[in-house]
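Chemist: I'll drop the sequence and a predicted model, then ask my questions.
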Amino acid sequence: MNEFYYLDISLKLAAEPDQLLPVYFKSCLEQALVRIFGEIGGQTTVDLLKFDTKQARAIVRVPSNIYVKLRSAIALIGQFQDIPCSFVVHKAGPLLLALVETHLEF
């Protein structure tokens, strides 16, 4: 079994944020995990492999045992920097190569 899962995620915002930086994007995902699963259950490594500020889209890598937790946490995120939002997972899989088709749309 593969160690990691890769996700192609985009952020849909109701308005323009003050700053859309990769660190804020990653922090939003990590905070959602902690909010839902607690300090211990939410502690994990979320790696941001690629981030496109203009499209608010990222390629994220997480340990495979956290994948389901991250998908749950993403579904429950409703705000980004106090702006109503939603996250869309375009593609996910245990191989980074599986995202190539979507990655080319970046």
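Modeler: Great, that's in hand. Numbering: from 1, shown residues only.
Chemist: can we go C-alpha only for contacts and neighbour counts from here?
Modeler: OK.
Chemist: OK, contacts around Phe4?
Modeler: Going by Cα atoms under 8 Å, 6 or more residues apart in numbering, Phe4 touches Arg61, Val62, Pro63, Ser64, Pro94, Leu95.
Chemist: Next one for the comparison:
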Amino acid sequence: MKMKELDCSHWYLDIEMDYGSDLDLLMAVDILKFFMLSAVKTMFGEVAASSTLDILKFDEEERRAIVRVPSENYAKFRAALTMCSAVRLDKDVFPFIFTIKQASSCLLSLTGPQRIIT
């Protein structure tokens, strides 16, 4: 009996953000989405940054977000966030680091325990 293959049209990422206290008052879902897309735009250009990006959950206190991206843009999106060290807002540049805690093609698997490599 052959198992049914799942259609992985999206990838889900559990992302932790580290940024200075200057952005505490400004941080919102729309601004976070802008920062993520600007990181992709900086590394891969306008076409890659025009892809869809959905922030499913955002926790300001823990500085974490659950994000959904299309499978065809997952590698570029993850690479851009990994390489990002600062974001530009108007004329100011703020240190901003994205850490990808977990990634999966199934949203449910993000609820399980994390695997820590030592």
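Modeler: On my side now, so go ahead. Quick caveat: nothing in here was measured; it's all calculated off a predicted structure.
Chemist: TM value for the aligned chains?
Modeler: Taking TM-score structural alignment, normalised by the length of structure 1 as the basis, the two superposed chains have a TM-score of 0.87; 102 aligned residues with a Cα RMSD of 1.5 Å.
Chemist: follow-up on the earlier one: among the contacts of Phe4 of structure 1, which one lies nearest to Leu33 of structure 1?
Modeler: Val62 (11.9 Å; Cα to Cα).
Chemist: Distance check, the aligned partner of the closest one in structure 2 against Val87 of structure 2.
Modeler: Applying TM-score structural alignment, one finds that Val62 of structure 1 aligns to Val69 in structure 2. Val69 of structure 2 sits 20 Å away from Val87 of structure 2, going by Cα to Cα, to the nearest Å.
Chemist: Ok, Ile55 of structure 2 next?
Modeler: Using Cα to Cα, which is the criterion applied here, Ile55 of structure 2 is 18 Å from Val87 of structure 2.
Chemist: Quickly find the element holding the match of Val62 of structure 1.
Modeler: Under DSSP states H and E, the secondary-structure element containing Val69 of structure 2 is strand 64-70.
Chemist: May I see the buried residues of the helix or strand that comes right after that strand?
Modeler: Past strand 64-70 of structure 2, further along toward the C-terminus, the next helix or strand under DSSP H and E is helix 74-83. By neighbour count on 16 or more other Cα atoms under 10 Å, the buried set for helix 74-83 of structure 2 is Tyr74, Lys76, Phe77, Arg78, Ala80, Leu81.
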